[in-house]
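*Asks:* My questions concern the predicted model and sequence given below.
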Amino acid sequence: MRAVICKEWGPPESLVVEDIPVPEPKKGQVRVAIHASSVNFPDVLIIQNKYQFKPELPFSPGSDLAGVVTAVGEGVTRFKVGDKVMGMTSWGAFAEEAIAEESRLDPLPEGVDFAIAAGFPMVYGTSYHALVDRGEVKAGQTVLVLGAAGGVGLAAVEIAKALGARVIAAASSAEKLAICKEHGADEVINYVEEDLREALKRVCPQGPDVIYDPVGGDLAEPAFRSIGWRGKFLVVGFAGGSIPKIPLNLPLLKNASIVGVFYGAYVKNEYQAYLKDMEVLFSWLREGKLKPRVSDRFTLDEAPSAIRRLADRKAAGKLIVEPQQG
């Protein structure tokens, strides 16, 4: 089978596509013929040895997948060969077939295609965990979403709206902000053309109740300086490339909280809670409250280019790799 392979730590251009042996599932594992896998920011980091999880070289990146079961390991009872599934694996999804733990897969919901399913678990799961569990967002609150046109950003916009919040979407271009509006944002801020703090004074004088930040970098501190009384600042990631150092007098002045969001560890350590999250998200998907956006599709050979596009923050919505195509 063919797979995208990381042989040495480096940028997306260092990845290669090669033939490798078809993997065999072990106890509790399932092998899936992958029809779609999505590109996530951890893929940018993991190939550079900058992510929390560090696989041994060589390996194939890619964590979200959707496809058809081709083999099951000892003890697997939830799935059989031929079942359509979606879910996550720590890495390995940029390949024609991959191994996933039975516990990290779900049946493909009726009427949901592979591309939509592959772009769903990580971004919506992360954003739901962040906003509901860590941020405790309530109806009527105001939520600021930074990097709002990205995969997790758009998911956060939709989930915050589903929770009854007022949503301010911040992104870097008029095109991206138009997409945020399509997905439910009430107010938008172009933080390239306008100072973020001044814009927030204009649209939310009292300050946001919750700030969702998957960007980090230079946006984090001005956003936090604008937070409302007893606000929560959700640290989701650092797509901006640098980890900010926020002065600790700032949370003191507003009785505000800086709250970490590490979705991978949450799934591992609180699996039953994760399952309940997925039940809610699937019901919202069926009801049309969530509308995942697939912005572009790539063949396996084009997967390094897809990772590069995400690394350069040129994506709006989800980038999908289709290993069975091309």
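*Replies:* Great, that's in hand.
*Asks:* going forward, measure contacts and count neighbours with C-alpha atoms only.
*Replies:* Fine.
*Asks:* which is the next helix or strand following the top helix by length along the chain?
*Replies:* Ranked by residue count, the top helix of the chain under DSSP state H comes out as helix 271-287. Following helix 271-287 in sequence order, the next helix or strand is strand 294-298 (DSSP states H and E).
*Asks:* between the helix or strand just after that next one and strand 294-298, how big is the angle?
*Replies:* The helix or strand immediately downstream of strand 294-298 is helix 303-311, counting by DSSP H and E. In terms of direction (axes from the mean of the first three to the mean of the last three CA atoms, to 10 degrees), helix 303-311 departs from strand 294-298 by 150 degrees.
*Asks:* from the middle of its chain, how far away would the helix or strand just after helix 303-311 be?
*Replies:* Downstream of helix 303-311, the next assigned helix or strand under DSSP H and E is strand 318-321. Put simply, strand 318-321 sits 11 Å off its chain's centre (CA atoms, centre = their mean, to the nearest Å).
*Asks:* Looking only at the longest helix of the chain, what residues are buried by neighbour count?
*Replies:* Neighbour-count burial for helix 271-287, with 16 or more other CA atoms under 10 Å as criterion, is recorded at 274, 275, 277, 278, 281, 282, 285.
*Asks:* Spatially, which two of these are the most separated?
*Replies:* 274 and 285 (16.3 Å; CA to CA).
*Asks:* ok, back up a step: just checking, what packs against the longest helix of the chain?
*Replies:* helix 121-128, helix 263-269 (3 or more CA pairs under 8 Å, 6 or more residues apart in numbering; DSSP states H and E).
*Asks:* Make JSON lines out of those helices and add distance to residue 15 and mean neighbour count.
*Replies:* Formatted as JSON lines, the helices and strands packed on helix 271-287 follow (distance: least, CA to CA, whole Å; neighbours: other CA atoms under 10 Å):
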{"stretch": "helix 121-128", "distance to residue 15": "23", "mean neighbour count": "24"}
{"stretch": "helix 263-269", "distance to residue 15": "24", "mean neighbour count": "14"}
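*Asks:* okay, now the one to match up with it:
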Amino acid sequence: MADELPLTMRAAQWTTTSGGIGKNLKVNSEAAPPKNAGKLPTDHTLVKVLYTSLNPIDYKLAETLPFIFSKPATPCLDFAGKVITSRLPHLRPGELVFGKTDPPAFGCLGTYITTSATNIAPLPPKVSPQQAACVGIAGLTAYQCLEPYVKQGSKVLINGGSGGTGTFGIQIAKCLGASEVTVVCSGGNAEMCKELGADHVIDYRTQDVIAELKRSGRQYDVVVDNVFASAQLYWACGAFLKPEGPFITIAGTPSVSSVVSIMSAMLWPTMLGGGTRQFKFVTNNGNAEMFVKIAGWMAEGKVKAIVEREYELEEAGAAFERLKTGHVRGKLVVKVAAE
């Protein structure tokens, strides 16, 4: 039976990001539910959020372009929760689901969200809501970076293997048939990455990454750069990425320097000293069938979310402070409401 939607809900919200989003998040016990919750658009579902997970885009957009948000603003895109009501015939009230909110909406640090058919999927019985809450951005992005290019026997290089997208990427690459996965991470995360399926680990703190890649002689079918601190790895990838292989990044910030770096990699002609391999910038696009695929692997025990810590809603600000260090192992999860 569907829960009755109250007039207010609990949400961690900000009205300013001056000094950082983490310092400005406050729990509002009388926040307004989604505007379309009372009259759902076609193909939409109203969900009670049980858990959410944090992604860099949650703070990067808020801190760089705060003027695009209505205030008070509620962060977070990922969710796992319970259907309240749905205009989709395959989703029933009370059923557990997961996914992400529709772009450009955030809102998952609040009790209720609405989302469309492309961004929601049923939660398999063997997968916990805490695990599923990590899939929306990181899991789906990893899948969309790899699935078009990884075949049986492929070799994959992942820069930034210990974060949310990287930990999913290692496992998904193996599920897709990769014979070798090489990751770049800190030495302290090497064993974790190997346990997830990485065959080779390069410690960026003690090794010259580019020199090591050239020395190994391995030729990769795809490179996924989850960090993209600079375009240096791309400029050098002709030595270790096959001619037909793409160099993919998901990273960057809404800043002039980041945009210039990405655009130069994409547009600078090879004849003028530009890159010799195809450069792709991948953004997450909702796809319910892909969510089902990833959840199926999770139910089979082939893929899991690495959760560094679970926070209470009142601790969401501290969770963002931790995320912004850039050294999170896997994902950070926030409990939004009790089941």
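*Replies:* Cool, got the structure. Treat the numbers as computed from the prediction; the structure is a model and nothing was measured.
*Asks:* for the helices and strands packed on helix 271-287 of structure 1, which one sits closest to residue 319 of structure 1?
*Replies:* Judged by CA to CA, the one of those that comes nearest to residue 319 of structure 1 is helix 121-128, at 11.9 Å.
*Asks:* Structure 2: matching residues for that closest one?
*Replies:* The aligned range for helix 121-128 of structure 1 in structure 2 is 136-143, by TM-score structural alignment.
*Asks:* And for the matching stretch, what's in contact with it?
*Replies:* In this structure, residues lying in contact with stretch 136-143 of structure 2 by CA atoms under 8 Å, 6 or more residues apart in numbering are 55, 77-79, 98-100, 164-166, 168-169, 172, 282-286, 290-291, 294.
*Asks:* Could you report the distance from the residue most central in space within structure 1 to residue 271 of structure 1?
*Replies:* Nearest residue to the geometric centre of structure 1 (CA atoms, centre = their mean): residue 123, 2.7 Å. Using CA to CA, to the nearest Å, residue 123 of structure 1 is found at 17 Å from residue 271 of structure 1.
*Asks:* Then residue 312 of structure 1?
*Replies:* Taken as CA to CA, the span from residue 312 of structure 1 to residue 271 of structure 1 is 33 Å.
*Asks:* thinking residue 11 of structure 2 is in contact with residue 34, fair?
*Replies:* No: Residue 11 of structure 2 is beyond contact range of residue 34, at 11.4 Å (criterion: CA atoms under 8 Å).
*Asks:* Identify the residues contacting the equivalent of residue 308 of structure 1 over in structure 2.
*Replies:* When structure 2 is aligned by TM-score structural alignment, residue 308 of structure 1 is paired with residue 321. By CA under 8 Å, 6+ apart, the contact list for residue 321 of structure 2 reads residue 22.
*Asks:* Mind jotting down where the strands sit in the stretch 151-300 of structure 2?
*Replies:* Along the stretch 151-300 of structure 2, the segments classed as strands by DSSP state E, counting those that start in this stretch run 155-159, 180-185, 200-203, 222-225, 247-249, 279-281.
*Asks:* what's the closest of those to residue 71 of structure 2?
*Replies:* strand 279-281 (30.2 Å).
*Asks:* start and end residues in structure 1 for the closest one, please.
*Replies:* Going by TM-score structural alignment: strand 279-281 of structure 2 matches residues 258-260.
*Asks:* List the buried residues of that stretch.
*Replies:* 258, 259.
*Asks:* Run the chain-centre distance for that stretch.
*Replies:* So, by CA atoms, centre = their mean, the centroid of stretch 258-260 of structure 1 is 17 Å from its chain's centroid.
*Asks:* compared with structure 2, how much does it deviate?
*Replies:* Its match in structure 2 and stretch 258-260 of structure 1 itself, once the structures are fitted together, sit a mean 1.3 Å apart by mean CA distance after the TM-score superposition for structure 1.
*Asks:* My guess is residue 243 of structure 1 contacts residue 213. True?
*Replies:* No: checked against CA under 8 Å, the pair residue 243 of structure 1 and residue 213 is beyond contact range at 11.5 Å.
*Asks:* neighbour-wise, which of those two wins?
*Replies:* Comparing residue 243 of structure 1 with residue 213 by other CA atoms under 10 Å, the one with more neighbours is residue 213, at 27 against 14.
*Asks:* Under the alignment, what does the more buried one map to in structure 2?
*Replies:* Using TM-score structural alignment, residue 213 of structure 1 pairs with residue 225 in structure 2.
*Asks:* before we move on, back to that, can you list the strands of the stretch 151-300 of structure 2 in a markdown table and add distance to residue 60 of structure 2?
*Replies:* Listed next are the strands of the stretch 151-300 of structure 2 as a markdown table, based on distance: least, CA to CA, whole Å:
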| stretch | distance to residue 60 of structure 2 |
| --- | --- |
| strand 155-159 | 20 |
| strand 180-185 | 22 |
| strand 200-203 | 26 |
| strand 222-225 | 18 |
| strand 247-249 | 16 |
| strand 279-281 | 17 |
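*Asks:* now for these, which one comes closest to residue 273 of structure 2?
*Replies:* strand 279-281 (14.5 Å).
*Asks:* Which residues does the closest one contact?
*Replies:* For strand 279-281 of structure 2, contacts defined as CA under 8 Å, 6+ apart pick out 234, 246, 247, 248, 249, 250, 265, 266.
*Asks:* Just want to know which of residue 11 and residue 34 of structure 2 has more residues nearby.
*Replies:* With neighbours defined as other CA under 10 Å, residue 11 of structure 2 and residue 34 compare such that residue 11 has more, 29 against 17.
*Asks:* Aligned counterpart of that one in structure 1, please.
*Replies:* Using TM-score structural alignment, residue 11 of structure 2 pairs with residue 3 in structure 1.
*Asks:* so what's that match closest to, chain neighbours aside?
*Replies:* residue 95 (3.9 Å; CA to CA, 6 or more residues apart in numbering).
*Asks:* Identify the residue of structure 2 aligned to that neighbour.
*Replies:* So, by TM-score structural alignment, residue 95 of structure 1 is matched to residue 110.
*Asks:* And for residue 22 of structure 1?
*Replies:* Matched by TM-score structural alignment, residue 22 of structure 1 corresponds to residue 33 in structure 2.
*Asks:* so what's residue 62 of structure 2 up against?
*Replies:* Going by CA under 8 Å, 6+ apart, the list of residues near residue 62 of structure 2 reads 17, 21, 69.
*Asks:* are any of these buried, and which?
*Replies:* Among these, those classed as buried by 16+ other CA under 10 Å are 17, 21.
*Asks:* conserved subset of the contacts of residue 62 of structure 2 in structure 1?
*Replies:* Contacts from the contacts of residue 62 of structure 2 that recur in structure 1, judged by both residues aligned by TM-score structural alignment, their matches' CA atoms under 8 Å, are 17, 21.
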